[in-house]
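# next come a sequence and a model predicted from it.
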Amino acid sequence: MEPSGSTKISPSSNHTQNSTGGGGCPWEVTDKARLCRFLCYGSEGDAYTAREEGQVSMEGAGALLSLLQDGRGAEVVEEIKRFSQDGHAVRPGPTFFALALCSQHSELKTRQAAFKAVKEVCRDPAHLFSFIQNKKELKEGMKCGIWGRALRKAVSDWYNEQDAMSLAAAVTKCKQREGWTHQDLLRLSHTKPANEAIALISKYVTKGWKEVQAAYSDKENSEEVVKVLLYLEVVEKVKHSCDETEVINLIEEHKLEREQLLTEHLKSKQVWRSLLKEMPLQSVLRILGKMTSNKVLEPGSSEVQAVCDRIQSETELKKAQLHPFSILLTSENYKRGQGFQGKTKWEPDSSILKAMDSAFYKSFMNVEPLGKRFVVAVDVSTSLSSIVPGTSISTAVAAAAIAMIFARTEADTDVLAYSEGAVVPCSFSADMTLSQATVELVKIPSGSTDCTLPIAWATENGKAVDVFIILTNNPLWMFTASPVETLKKHRQKSGANSKLVMCGLTSIGHGIADTEDRGLLSVCGFDLGALSVIRNLAQDLI
């Protein structure tokens, strides 16, 4: 289903008005477009910098403030909801900041919409704590506190509308963040539990396990309350257990997670082996190096076999919704045999590397096609042997992987290699491996670069293109003509609503000069978030 408020453009309806354009010229960078960029990656500018978290502040939220001043608060809240769902927000921080700002706006309608959206936007305790902390920081310097009736109701509803067992797991896994605890929130919101099971969890959080035992041991309890009691009893039991066998049994029987264990427990290899069985696949991939380093995963062991089976399982890959680029980054980091921070080193296990390779190709099924016409053009004028900053992946492999992702998932994709005035179409077949794709790209002789060549090629060859993705290793963009003008020419001749993404694979923070054309974006460096930014641009979300 298409997210509400976005406009799906099919090849037959190329002149559809852009959803964030708000009337007038479809390519004008409006306040709404700037807000959408801010909600997506935390900046109103037209450049996305990979792996740059950055502090969200009022200075960077000019469009958000101006929309609120114009009385468009309800519209802003709708955008916040849209970006917080379906993985559109590359960084979650800006959505909580924006929601907190709306919840403190002078206009009643905006405040009401913001508080009503809390349970949709803050899907887990960490999100809720972040929202509350943003409210606190925004109120600093003002005389009034944050705990008015509306916030108390929003927080109470957040707890009361949860499934009891999910809430019990949530409060025992994520107990505190950003200086806030569940105890603080339940006390300050004066939450009146909606049912007996929520009342039990509330008592456990605010008064502790002993009081819960005293209050519930002689009572006639409902089935749900009994389930929650048993679960909390297990959580308490594991907290006080020094018996490795008991801890392992409790983990396996009740699917406990590492956040519910003591640091002491995590010194045991057997405990880690039990955790790995049910741990979400994404988390397993994140700690493969550590697990190989401390011999939890030993070559040839049944544990390694089990992990390999999970990594390659189509069911598991689908459930975790793992993206091929994410698997590639993890695989290359694991192959490196050393963490980026700290002194952790390991000898990469060949069977794990093989499983990751297999998972990379299988995970293409998780990329949902957008049905747009793409051109992915790789600049081969400079050496593609350098490394993408913050990763262990070479720019040649990164460019080949990006081209493969589009070529395999979008039916209408042209992959080009260009340099020295020449544009060479590359043939990317569906059964091609990543190394074959890399060879296909780098076989063209290098020379000087001109990043507008791929657009000119499409225009001259009568190819209508929705999104141009230009990948270069060159720290400086080279153009014989203005990219904006070249893109405009293509739009006029083809009748397509063409957009251009300039990706500087080794760039760490400068793109093309700020343009007033909403169809142009720069990506500095590259990560999984960059692919989300490109998808959002292709769907007219930013």
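Great, that's in hand.
# okay, CA-based contacts and neighbour counts for the rest of this
Noted.
# who's in contact with the residue nearest the centre of the chain?
Nearest to the geometric centre of the chain sits Val90, at 4.5 Å (Cα atoms, centre = their mean). With contact set as Cα atoms under 8 Å, 6 or more residues apart in numbering, Val90 has these partners: 40-41, 529, 532-533.
# also this one, for the comparison:
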Amino acid sequence: MSFLNQTQPSGDPVSQMEALVGQANNKAGGFSYQVDDFTRLLRFLILGTEGGTYYSSEKELKRENVQSIDRLIMTDQGEQVVDFIRDVSVKGRACKQNTTIYALSVCARSNDLKTKNAAYRALSDICRIPTHLFEFVKYCENESAGSGWGRAHRVAIGKWYNSYKDKPKRLAYHVTKYQSRHSWNHKDVLRLAHIKPETNAISKVIKYIVKGLNEAKSDPVPMADNENVQEVLDFLEGVEKAKKCPRQEIENMKELIAIHELAREHVPTTMLDSIEIWSVLFRQMPMTAMIRNLGKMSSLQMFQSDNQEGKFREDLVIEKLGSKNMLENAKIHPFTIMTAWYQYQAGRGEKGKLSWPVNDRIVKALEGAFYKAFEFVEPTNKRYLLAVDVSGSMTAPVHGSSQITCRDASAAMMLLTTKTEKTCDVLAFSENFTKLDVSATDNMKSVIDKCSRLPFQRTDCSLPMQYACKNKKEYDVFVVYTDSETFFGNMHPSKALEEYRKCSGIRDSRLIVCGMATNGFSIADPSDKFMMDVVGFDTNAPKAMTSFVKGEL
């Protein structure tokens, strides 16, 4: 029953002594919606933890982080677990791919034969590039009691390489681009797996890895697979020529990149300070790679408008950033573009010594791309109340995106929600919990100005639900944006949310608390599937929040 239909007199206390349907007692003495093991597993796969908290910083994955898998296998649901992992991975739902790979390794090392076989069958679907394969091997080694490779493990690794049999040149590209990761390389993996190639072209790639190009070319090319084999050998020869190409032969290197579509990883380090080399790489870069490398390319003076070639490259960057089709196809979230915009504008890398002259036209193009990308964010069609910390400490850098302040990150998320959702109210932790007039017509500057003009008060994470209850407002989602102040007063946020559910009748109303400048806090009740903490804030955080709001966690 909603507020609008309530017959209960205004001001009557709402009883907290009874659980709603689907609720059980929680540790705080109230009630919360219980989380089953598949939900815990889904949380781990998408967030990296079972407890409903997303961490922007890397966390070491350990067996105790995903005990739900063991319990599900014990109830004969191991094959469903593997299908679940595959689905999350293939659909790109995980914030970071390492969680799905780790979960797969746990299943592959299970004593349950059906689970183990299902995990190995899913290997090629989940580990789509060599980096993923090496990570899987590393996790399996950590999970294994012994040091040997069993038959099932060897066969699965062999099938991974043979899965490229219809696209052997792609295998050649991958093994030369991703040569080693996580203390593993292809030669070591092949030595332990004893792979039997299923095609002549795959055989050439494997022989190249183990013995080099000359050995791979020494055998006559069989007529049955002539075209694929020759294509693979031509590519591998191009890679070897690139490796040995001396600095003074820039023109030859440019030709090799263009003919064989080589990546940056194929280029000798001694040539990666060449404008000419980067110009060729730049022309075939996808949008995400281009944005990521703008600082490096600017450091080489590639976008100087005082010469014809520099002006051409500058115009090409601006054209790509202004293309709605390219932005839509690249599926880049606005917050990711904002991170690149602020990083580029700073003129220096977040880590290391790289610095560059800032090109004002590119800065404006990145800002424009940020706003254009809002059009391609799918709405959740939920009703939102955003509660924002406006204190001076919000100028602290975000943990996970240090080039952005908490104030600017929260402004970006306010804009994102107001521009994409039909119902969104914004309130500030100011005098009397002040309504903040943020609309779809605002931009970053206007939102930041509105926040800066307000006096602030202490952030109380239970206030949004108390406000909604008192004013009979109907919301599906409450989001708190703060730096590191996750204080609450006389009522715990989980209790306030529980009370709001009872008095509003919105039984699945959700709460997200984002502590952007902290590396640890705990507001969410781990047993309540409708509460979430976000610790720090990186480019994956909006994706995690959207999954939570849509009920995918």
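Cool, got the structure. The structure presented is a predicted model; accordingly, all values stated were derived computationally and were not measured.
# and the equivalent of Gln304 of structure 2 over in structure 1, how many neighbours does it have?
Counting by TM-score structural alignment, Gln304 of structure 2 lines up with Glu298 in structure 1. Residues contacting Glu298 of structure 1 under the criterion other Cα atoms under 10 Å number 15.
# can you tell me the element Glu298 of structure 1 falls in?
Of the helices and strands defined by DSSP states H and E, none includes Glu298 of structure 1.
# hmm, back to that, among the contacts of Val90 of structure 1, name the ones in helices.
Here DSSP state H is the test, and the contacts of Val90 of structure 1 give 40-41, 529, 532-533 as lying in helices.
# that older thread, buried only: go through the contacts of Val90 of structure 1 for me.
Judged by neighbour count, with 16 or more other Cα atoms under 10 Å as the criterion, the buried members of the contacts of Val90 of structure 1 are 40-41, 529, 532-533.
# contacting residues around whatever residue of structure 2 lines up with Thr395 of structure 1?
Thr395 of structure 1 maps onto Cys406 in structure 2 when the alignment is built from TM-score structural alignment. Cys406 of structure 2 is in contact with 394-398, 482-483, 516-517, counting by Cα under 8 Å, 6+ apart.
# please redo it, this time with the cut-off set to 10 Å
Cys406 of structure 2 is in contact with 389-390, 393-399, 412, 481-484, 515-517, 536-537, counting by Cα atoms under 10 Å, 6 or more residues apart in numbering.
# tell me how far the residue nearest to the centre of structure 1 lies from Ile534 of structure 1.
Spatial separation of Val90 of structure 1 from Ile534 of structure 1 under the definition Cα to Cα, to the nearest Å is 11 Å.
# do Leu541 of structure 1 as well
When distance is defined by Cα to Cα, Leu541 of structure 1 is 10 Å away from Ile534 of structure 1.
# between these two, who's got more neighbours?
Between Leu541 of structure 1 and Ile534, counted using other Cα under 10 Å, the more crowded position is Leu541 (26 against 22).
# any idea how far that one lies from Gln85 of structure 1?
13 Å.
# for Lys192 of structure 1, same thing?
With distances taken as Cα to Cα, Lys192 of structure 1 is found 29 Å from Gln85 of structure 1.
# excluding chain neighbours, what is closest to the equivalent of Glu143 of structure 2 over in structure 1?
Aligned against structure 1 by TM-score structural alignment, Glu143 of structure 2 finds its counterpart in Leu138. If you skip the residues right next to it in sequence, Leu138 of structure 1 has Leu101 as its closest partner in space, 7.3 Å away by Cα to Cα, 6 or more residues apart in numbering.
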